[in-house]
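Student: Sequence first, predicted coordinates after that:
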Amino acid sequence: MSIRRSVLVAAVLCALPVLGAPQGHAYPSGAGNGGCRQGSVMTGRLVPGTGSAGQNIRRAATLRECVSSLLPGIEAGQFSVTIPWNAPGATSAATFAWSDGSVSAATGFGNGLWLITDGPASGHGIQVDVADSWNGWYYSYADVAVTSATFLS
């Protein structure tokens, strides 16, 4: 009985650091321009549009714990985009509505890389990272977990 208890105590003590660590959060790589440390589930919904079979995918996700010299005073944002379904070469227009009330307009493809064309961080890129390594947002309207967002020069 005491051997089992010793093994159990050792297992619990080894697991404590893992249990105390934040789960499901990724941190933006490269400290240069910063980004957002957390994201929500990015929803996906088919809507009428210009993609295959006349359909688009409407997507939205919340970005949290944002820290960047490109976004002074901004702590969070809401990403939204409508992507032509099953049209990998088509560009899309996205918006980032920031916690200070400002909005950045962006263009890009369904792979998570967006060029901010207007508003805060204009002229920079932002990579919206997802938990699934497959970035085929234009092929599926399934919900995808956003882990972080990183600014690129």
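Tutor: Structure's in. What do you need?

Student: C-alpha only now, for contacts and for neighbours.
Tutor: Will do.

Student: residue boundaries of the strands in this protein?
Tutor: Per DSSP state E, the chain carries strands over the ranges 35-39, 41-48, 55-67, 77-84, 92-98, 103-108, 113-118, 125-130, 144-152.

Student: To what extent is residue 5 buried, counted in neighbours?
Tutor: Applying other CA atoms under 10 Å, we find 10 residues neighbouring residue 5.

Student: so who does the closest residue to residue 112 other than its chain neighbours touch?
Tutor: Leaving aside its sequence neighbours, residue 112 sits nearest to residue 128 (CA to CA, 6 or more residues apart in numbering; 4.8 Å). Residue 128 makes contacts with 112, 113, 114, 146, 147, 148, 149, 150, as judged by CA atoms under 8 Å, 6 or more residues apart in numbering.

Student: Tell me which two in the residues you listed are the farthest apart.
Tutor: Among those, the pair separated by the greatest distance (CA to CA) is 114 and 147, at 15.9 Å.

Student: what's the most buried one of the strands of the chain?
Tutor: A comparison of the strands of the chain by mean neighbour count, using mean count of other CA atoms under 10 Å, puts strand 35-39 on top with a mean of 25.

Student: Give me the contacts around that one.
Tutor: By CA under 8 Å, 6+ apart, the list of residues contacting strand 35-39 reads 25-28, 61-68, 76, 126, 145-151.

Student: just the angle between it and strand 77-84, please?
Tutor: Strand 35-39 runs at 80 degrees relative to strand 77-84, counting by axes from the mean of the first three to the mean of the last three CA atoms, to 10 degrees.

Student: Run the chain-centre distance for strand 35-39.
Tutor: Offset of strand 35-39 from its chain centre (CA atoms, centre = their mean, to the nearest Å): 7 Å.

Student: okay if I get the strands of the chain as TSV plus distance to residue 3?
Tutor: Converted to TSV, those look like this (distance: least, CA to CA, whole Å):
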stretch	distance to residue 3
strand 35-39	42
strand 41-48	44
strand 55-67	45
strand 77-84	52
strand 92-98	56
strand 103-108	59
strand 113-118	54
strand 125-130	44
strand 144-152	41
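
Student: and the comparison structure, right after this:
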Amino acid sequence: MFIRRAILIAVILWAIPLLAAPHGQTQPPSSGNGGCAQGGLMTGRSTPGTGSAGQNIHREATLRDCASPLLPGIYAGQFSVTIPWNAAGATSTATFTWSDGRVSTATGYGNGLWSITSGPASGHGIQFHMADTWIGWYFSYADATVISATFLP
């Protein structure tokens, strides 16, 4: 019974972002540190791993129209992370591969806020702005729309 209920909850959480997320919106970065004015579709797929039921969620998203004094000469980036499924307290390590070929490593909880720990913009944060109040980082492998991203001090 518990497994059926967990599967039903996962399916519902997977479907909500698909029905609610508008596509193709942009939002200019509002921080003095700049950011990326346009995001794209954040893909998600289930993979074997360390999360609940032995599953992880792998996510990737492209950031475009980037401008920041923290990343001079960089105009785009590719985000990639694997997050343990249904493990909301677990930190994850993400990578940002920037348009100039350099790579930043970041840690976060899958909530859209990532602390850059090495590479360009090290010591700063980056906040993803999603198309809705989507909470599926951990609980769903559904695709979701990233509107923009802002660099934080």
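Tutor: Sure, I can see it. Only a predicted model underlies this, so the values are computations on that prediction, with no experimental measurement involved.

Student: Could you get me the TM-score between them?
Tutor: Scored against TM-score structural alignment, normalised by the length of structure 1, the superposed chains reach a TM-score of 0.83; 130 aligned residues with a CA RMSD of 0.9 Å.

Student: picking that back up, across to structure 2, which of the contacts of residue 128 of structure 1 hold up?
Tutor: Retained in structure 2: 112, 113, 146, 147, 148, 149, 150, out of the contacts of residue 128 of structure 1 (criterion both residues aligned by TM-score structural alignment, their matches' CA atoms under 8 Å).

Student: in terms of contact, does the third one touch residue 133 like I think?
Tutor: To tie it back to what came earlier, the one meant is residue 146 of structure 1. No - applying CA atoms under 8 Å as the test, residue 146 of structure 1 and residue 133 come out as separate, 10.9 Å apart.

Student: State the distance from the residue nearest to the spatial centre of structure 2 to residue 128 of structure 2.
Tutor: Structure 2 has residue 112 as the residue nearest its centroid, 5.4 Å off, counting by CA atoms, centre = their mean. According to CA to CA, to the nearest Å, residue 112 of structure 2 stands 5 Å off from residue 128 of structure 2.

Student: Now check structure 2 for the residue matching residue 139 of structure 1.
Tutor: Aligned by TM-score structural alignment, residue 139 of structure 1 pairs with residue 139 of structure 2.

Student: give the contact list for the closest residue in space to residue 70 of structure 2 that isn't next to it in sequence.
Tutor: In space, residue 70 of structure 2 comes closest to residue 121 once its chain neighbours are excluded; the distance is 5.1 Å by CA to CA, 6+ apart. Residue 121 of structure 2 sits next to 70, 71, 104 when contact means CA under 8 Å, 6+ apart.

Student: Just give me which of the residues you listed are shared by structure 1.
Tutor: Shared with structure 1, among the contacts of residue 121 of structure 2: 70, 71, 104 (both residues aligned by TM-score structural alignment, their matches' CA under 8 Å).

Student: Could you dump those into JSON lines with distance to residue 83 of structure 2 added?
Tutor: Listed next are those as JSON lines, based on distance: CA to CA, whole Å:
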{"residue": "70", "distance to residue 83 of structure 2": "26"}
{"residue": "71", "distance to residue 83 of structure 2": "26"}
{"residue": "104", "distance to residue 83 of structure 2": "17"}
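
Student: so, if you compare these, which one comes nearest to residue 5 of structure 2?
Tutor: residue 104 (38.9 Å).

Student: when you align them, which residue in structure 1 goes with the closest one?
Tutor: Checking with TM-score structural alignment, residue 104 of structure 2 has residue 104 as its match.

Student: Name all residues that make contact with the residue lying closest to that match once chain neighbours are set aside.
Tutor: Once flanking residues are discounted, residue 104 of structure 1 sits nearest to residue 119: 4.3 Å by CA to CA, 6+ apart. Contacts for residue 119 of structure 1 (CA under 8 Å, 6+ apart) come out as 102, 103, 104, 105.

Student: returning to what we had before: mind checking how far the residue nearest to residue 112 of structure 1 is from residue 68 of structure 1?
Tutor: Taking CA to CA, one finds residue 128 of structure 1 at 15 Å from residue 68 of structure 1.

Student: any residues touching the top helix by length along structure 2, and which ones?
Tutor: The residue-count maximum for a helix in structure 2 (DSSP state H) belongs to helix 2-20. Helix 2-20 of structure 2 is contacted from outside by 132, 134, 136, 139, 140, 141, 142, 143, 144, using CA under 8 Å, 6+ apart.
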